[in-house]
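A.B. asks: just to be clear, the model below is a prediction. Sequence and coordinates:
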Amino acid sequence: MDTKKLMVDVVNDMFIGRDAEAVDRYVAPEYLQHSPLARDGRDALRQLVLSLPDGFDYELVRLLADEDLVLLHGVLRGIGSEPSVAFDLFRVRDGRLVEHWDALAPYPQSNSHGRPSQTDGPADIGRPEMTEGSRRVVDAFTQSVLVAREYGRRDEFVDLRGYVEHGPHLPGVHADPEPVGPSASRVRYGTVHRVLAEGEFAFAQCEGAYDDAPYALYDLFRVNDGRIAEHWGVHAAIPSEPLNHNGAF
């Protein structure tokens, strides 16, 4: 099964086309919702599709597939006064969606490093043979530098000469002593729930805190010559009263 094609069809039919009947084609009856901003179940998803406003649009920028998991990186427009950048993670079984996680943040037009947007940069998978190597680098970096805060090991994993940071408010890898990510004094990475990889890209889904408030920390990296060369991220607060009780992870 081509899970990437499935996800493109889901985006085009369910969300851009706002076809509620497509929910029955693409979503399993046992669909489990982890997004704290959405109600659980297939019926709730159908209602969400029906409620999308006329001006809604979804721009799919990146698409990664790793066994039964598919990651979408894109921009939502038409809900609220400002667009949002989003990571959506789906589990697929027997050609249908069975589980969903996400993290959203405001989509800035520029950031403090002069980058055009939080979604700018390479998007195509050009080096499929790099998958396992990319996974190892990002997993090791996340566990040792972000979770264990061993900042002295940063140079083992990051290409400091060519590194590109897309986060709108992040100081970048050259800041001292902060690694990739926001202020090390305010963000705490905790549990690493999943690390996905395809080609030169790898994604870490982590649980943590920002100023002691619970956060979902979603980070996408591009690896080049065995080191991290580029980073995109969404760090989203987990509300105290989510719309479902399945947990954000």
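C.D. replies: Good, I have the coordinates.
A.B. asks: can we go C-alpha only for contacts and neighbour counts from here?
C.D. replies: Noted.
A.B. asks: part of a strand, is residue 50?
C.D. replies: No: with DSSP: H, G, I helix; E, B strand; the rest coil as the criterion, residue 50 is assigned helix and is not in a strand.
A.B. asks: for the spatially most central residue of the chain, what are its contacts?
C.D. replies: The centre of the chain sits closest to residue 87, judged by C-alpha atoms, centre = their mean, with a distance of 3.2 Å. By C-alpha atoms under 8 Å, 6 or more residues apart in numbering, residue 87 lies in contact with 71, 72, 73, 74, 102, 103, 104, 218, 234.
A.B. asks: buried among those residues? Make that a PyMOL selection.
C.D. replies: A single PyMOL command selects the buried members of the contacts of residue 87 (16 or more other C-alpha atoms under 10 Å):
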select buried, resi 71+72+73+74+102+103+104+218+234
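A.B. asks: one step back: in a helix, the residue nearest to the centre of the chain, correct?
C.D. replies: No: Residue 87 is assigned strand when assessed by three-state DSSP, not a helix.
A.B. asks: quickly find the element holding residue 135.
C.D. replies: Assessed by DSSP states H and E, residue 135 sits inside helix 131-141.
A.B. asks: can you mark which positions in stretch 3-19 are buried?
C.D. replies: 3-4, 6-7, 9-18.
A.B. asks: below is structure B, check it against A:
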Amino acid sequence: MQTQLSNKERVLEFWRKAIGQGDLALAEQCIAEDYIQHSAAGKPGKAALLESLRMLQQMPKPENPPKPFVRIVADGDLVAVHMLITFGGKKMAVLDMVRLKDGMFAEHWDAVQPLTVDGKENTLVEGPVEISDLSLTAMNKNLIAEYGLAVLRGREWDEASMYFVDNFIQHDPDAGQGVKGLKAWLKNVENYQTHRVLGEGNFVVAQSSMEWSKVPFVIYDIYRLDAGKIAEHWSVKQRVPDQMPHTNGIL
């Protein structure tokens, strides 16, 4: 891989060439030998990932594949990609997170949420993607960490409104519109715990675990902030399976 590429550019190149075009030589070069897999759908190690890419390369491709929608946030050695993709004729919201070390893919997490709302799939991911307000990155990350601790985990409902703009936009299909709808949904959620927070300017991604109606889930919350408050929210949730193909954990 080219050493001058940023981590964000490396991840986009991997998706475009290794996954989209089947460039296995590129994949071989950019995956670390001690690669750690956390995906519930992936076997451990570099060899298993390369084998999955070989199988993907052999699958029939549509003549005019739709261009995936992509929102990407980079923070140091972590890169999160929020996507709407079509695979096997099915549309899915995906949050793919990678840790890079010395420019190589060292660790990977993800969550995949099949879309079942006919004709409304794009509303789950659509919206702004442009990064701005880079000088506010640390402040925005701190605000989301505080919100997660006080409201999502601490269940301090009366404090929720202070974190949102008045015309807050909700993309999560399980929550109603606005802060009122979010509160109603959160009452079915317990043990919300944020494990990682990464941010770039006006976008922050939080990797968390929770129990939804007593069922364990991993959830990635994507926030767009404006003037120190949450203006827009997306999420990708995936049930934690009873068994995993590795011992690395989903988080």
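C.D. replies: Received it, and whenever you're ready, just let me know what you need. Worth saying up front: this structure is predicted, and the values here are computed from it rather than measured.
A.B. asks: related to what we said a few turns ago, for the contacts of residue 87 of the first structure, which one is nearest residue 127 of the first structure?
C.D. replies: residue 71 (17.4 Å; C-alpha to C-alpha).
A.B. asks: that closest one -> the second structure?
C.D. replies: Under the alignment (TM-score structural alignment), residue 71 of the first structure maps onto residue 80 of the second structure.
A.B. asks: following superposition onto the first structure, what is the mean distance for the helix or strand hosting that match?
C.D. replies: Assigned by DSSP H and E, residue 80 of the second structure falls within strand 78-87. Aligned to the first structure and superposed, strand 78-87 of the second structure gives a mean residue distance of 1.0 Å (mean C-alpha distance after the TM-score superposition for the first structure).
A.B. asks: going by residue numbers, what spans are strands in the stretch 1-150 of the second structure?
C.D. replies: Secondary structure of the stretch 1-150 of the second structure (DSSP state E, counting those that start in this stretch): strands located at 31-37, 69-75, 78-87, 90-101, 104-114.
A.B. asks: could you tell me where the fourth one falls in the first structure?
C.D. replies: The one in question is strand 90-101 of the second structure. Taking TM-score structural alignment, strand 90-101 of the second structure hits residues 82-93 over in the first structure.
A.B. asks: the strands of the stretch 1-150 of the second structure: which one's closest to residue 210 of the second structure?
C.D. replies: Per C-alpha to C-alpha, nearest to residue 210 of the second structure of the strands of the stretch 1-150 of the second structure: strand 104-114, 13.4 Å.
A.B. asks: wait, doesn't residue 197 of the second structure sit right on residue 203?
C.D. replies: No: in this structure residue 197 of the second structure lies outside contact range of residue 203 using C-alpha atoms under 8 Å: 10.7 Å.
A.B. asks: with neighbour numbers in mind, choose between those two.
C.D. replies: The neighbour count for residue 197 of the second structure versus residue 203, taken as other C-alpha atoms under 10 Å, is higher for residue 203 (30 against 18).
A.B. asks: which residue in the first structure lines up with the more buried one?
C.D. replies: Mapped onto the first structure by TM-score structural alignment, residue 203 of the second structure lines up with residue 201.
A.B. asks: can you tell me how far residue 229 of the first structure is from residue 101 of the first structure?
C.D. replies: Going from residue 229 of the first structure to residue 101 of the first structure by C-alpha to C-alpha, to the nearest Å gives 26 Å.
A.B. asks: same check, this time on residue 131 of the first structure
C.D. replies: Relative to residue 101 of the first structure, residue 131 of the first structure is positioned 22 Å away (criterion: C-alpha to C-alpha).
A.B. asks: re earlier: same list, the strands of the stretch 1-150 of the second structure, but as TSV with distance to residue 127 of the second structure please.
C.D. replies: As requested, the strands of the stretch 1-150 of the second structure are arranged in TSV below (distance: least, C-alpha to C-alpha, whole Å):
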stretch	distance to residue 127 of the second structure
strand 31-37	30
strand 69-75	9
strand 78-87	12
strand 90-101	14
strand 104-114	18
